[in-house]
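Novice: Predicted model, plus sequence, below.
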Amino acid sequence: MHVYGVTGWKNAGKTGLMTRLVAEFRGRGLSVSTLKHAHHRFDMDHPGKDSYRHREAGAHQVLLASGHRWALMTELNDAPEPSLAELLAQLAPVDLVLIEGWKRDSHPKVEAWREGTGHPLIAPGDPTIRAVAAKGATGLTDRPVLDLDDTPAIADFIARELGL
């Protein structure tokens, strides 16, 4: 499996770029999975639902399945958050895994960046960032700067990097 990340600060355009890249690579005939890091607690099910009741009763894992999809929820309780490598090992094989977040991990990344957010570039201090996807900016860094809205060009860059 090839792995490539999209990173950046809040409101930089990461999620929009991720969704466009998934569609672009799928359109090129590749199978794609994604991992998204959340900095907050989240739930996939809701109070009153059977799966929620199973978890609340103390189940370590709950697998919810239908004819359309399935989801496996694992409670960490007091265990540490799994590493990116541990999470990647849980995925079924695909051509490409796109990762949103995990700024400090060692996989190659494109940094989404918007001047108006007030955040500095991450790229200058991070050799894992191979390019910056920005809106109308040049000369930001020694890395290639790609137009944040030019999804095919960003996908081409990633494909060349990974030999896809």
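Specialist: Thanks, I have it. Quantities reported herein were computed from a predicted structural model and do not represent experimental measurements.
Novice: Going by C-alpha atoms from here, please, whenever you check contacts or count neighbours.
Specialist: Fine.
Novice: in stretch 88-98, what counts as buried?
Specialist: For stretch 88-98, a neighbour-count test (16 or more other C-alpha atoms under 10 Å) marks Leu88, Leu96, Val97, Leu98 as buried.
Novice: got a list of what Leu63 touches?
Specialist: Contacts for Leu63 (C-alpha atoms under 8 Å, 6 or more residues apart in numbering) come out as Trp70, Ala71, Leu72, Met73.
Novice: For Thr15, state which of the buried residues of stretch 88-98 is nearest.
Specialist: Nearest to Thr15, judged by C-alpha to C-alpha, of the buried residues of stretch 88-98 is Leu98 at 11.0 Å.
Novice: quick check, Arg130 in a strand?
Specialist: Yes: secondary structure of Arg130 (DSSP: H, G, I helix; E, B strand; the rest coil): part of a strand.
Novice: Take this one as well and set it beside the first:
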Amino acid sequence: MKHRIYGVVGWKNAGKTGLMERLVTEITGRGFAVSTVKHAHHSFDVDHPGKDSHRHRLAGAREVLLASGNRWALMHELKEEQEPPLAALLDRLSPVDLVLVEGYKRDAHPKVEAFRAETGNPLIATDDPTVRAVAADTPVETDRPLFELDDTVAIADFILAEVGL
């Protein structure tokens, strides 16, 4: 299944997660189904020592599926496997109108860059044509469309136009 995807990238503390959260709220509020993919550091964990699912994993289970009346979650242990590419992970998602991806800045999908001056980092957009717009907390020099970091409506309008929704 080919998903419509749009990324949010930026350096640490640039406002990626807040922007993602606001975009999900705004876009789902317009009636679209949205899923998200977040790239995390390799050591992240979603279950905790002592819990049954954690014990199953430690015992050697390759996949552990947790299910309740409210949600289900599938954990897959990579063990010695390489981290799967984004495309393989997207194939595991149910169909939705839009998948917003946080991170994966080296992948080829279109992205908006979250930028905060205080981080002292350079713009990613300068050297990355896949960054289609910049959402910044300060005026910046860029040849891409520039949005206020907190102008969620305008950023959502831009993304939805870009993906044809």
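Specialist: Thanks, I have it. Predicted model only: the values in this text are computed from it and were never measured.
Novice: Now compute the TM-score of the two chains, please.
Specialist: The TM-score (TM-score structural alignment, normalised by the length of structure 1) is 0.97; 163 aligned residues with a C-alpha RMSD of 0.8 Å.
Novice: Which ones among the buried residues of stretch 88-98 of structure 1 map onto helices?
Specialist: Using DSSP state H, the members of the buried residues of stretch 88-98 of structure 1 that fall in helices are Leu88.
Novice: Tabulate the buried residues of stretch 88-98 of structure 1 (TSV), appending distance to Asn11 of structure 1.
Specialist: As requested, these are arranged in TSV below (distance: C-alpha to C-alpha, whole Å):
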residue	distance to Asn11 of structure 1
Leu88	25
Leu96	24
Val97	22
Leu98	18
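Novice: Which member of the buried residues of stretch 88-98 of structure 1 is positioned nearest Ala133 of structure 1?
Specialist: The shortest approach to Ala133 of structure 1 among the buried residues of stretch 88-98 of structure 1 belongs to Leu98, at 15.2 Å (C-alpha to C-alpha).
Novice: which part of structure 1 lines up with the top helix by length along structure 2?
Specialist: As assigned by DSSP H, the longest helix anywhere in structure 2 is helix 16-29. Mapped onto structure 1 using TM-score structural alignment, helix 16-29 of structure 2 covers residues 14-27.
Novice: Off-centre distance for that stretch?
Specialist: Distance of stretch 14-27 of structure 1 from the chain centroid (C-alpha atoms, centre = their mean, to the nearest Å) equals 10 Å.
Novice: tell me the average deviation of it from structure 2 after fitting.
Specialist: Average distance, stretch 14-27 of structure 1 versus aligned residues of structure 2 after superposition (mean C-alpha distance after the TM-score superposition for structure 1): 0.2 Å.
Novice: got the buried residues for that stretch?
Specialist: Of all the residues in stretch 14-27 of structure 1, those buried under the rule 16+ other C-alpha under 10 Å are Lys14, Thr15, Leu17, Met18, Arg20, Leu21, Val22, Glu24, Phe25.
Novice: those helices in structure 1, which residues are they?
Specialist: For structure 1, the helices defined by DSSP H cover 14-27, 50-56, 84-88, 151-162.
Novice: And the shortest one, what's buried?
Specialist: Just to be clear, that refers to helix 84-88 of structure 1. Buried positions in helix 84-88 of structure 1, judged by neighbour count with 16+ other C-alpha under 10 Å: Leu88.
Novice: for stretch 107-121 of structure 1, same thing?
Specialist: Neighbour counts over stretch 107-121 of structure 1 (16+ other C-alpha under 10 Å) mark His107, Pro108, Lys109, Val110, Glu111, Ala112, Trp113, Arg114, Leu121 as buried.
Novice: Could you report the distance from Met20 of structure 2 to Thr138 of structure 2?
Specialist: Distance, Met20 of structure 2 to Thr138 of structure 2, by C-alpha to C-alpha, to the nearest Å: 19 Å.
Novice: counterpart of His109 of structure 2 in structure 1?
Specialist: Using TM-score structural alignment, the equivalent of His109 of structure 2 in structure 1 is His107.
Novice: Identify the farthest-apart pair in the buried residues of stretch 107-121 of structure 1.
Specialist: The largest separation in those, counting by C-alpha to C-alpha, is between His107 and Arg114 at 22.0 Å.
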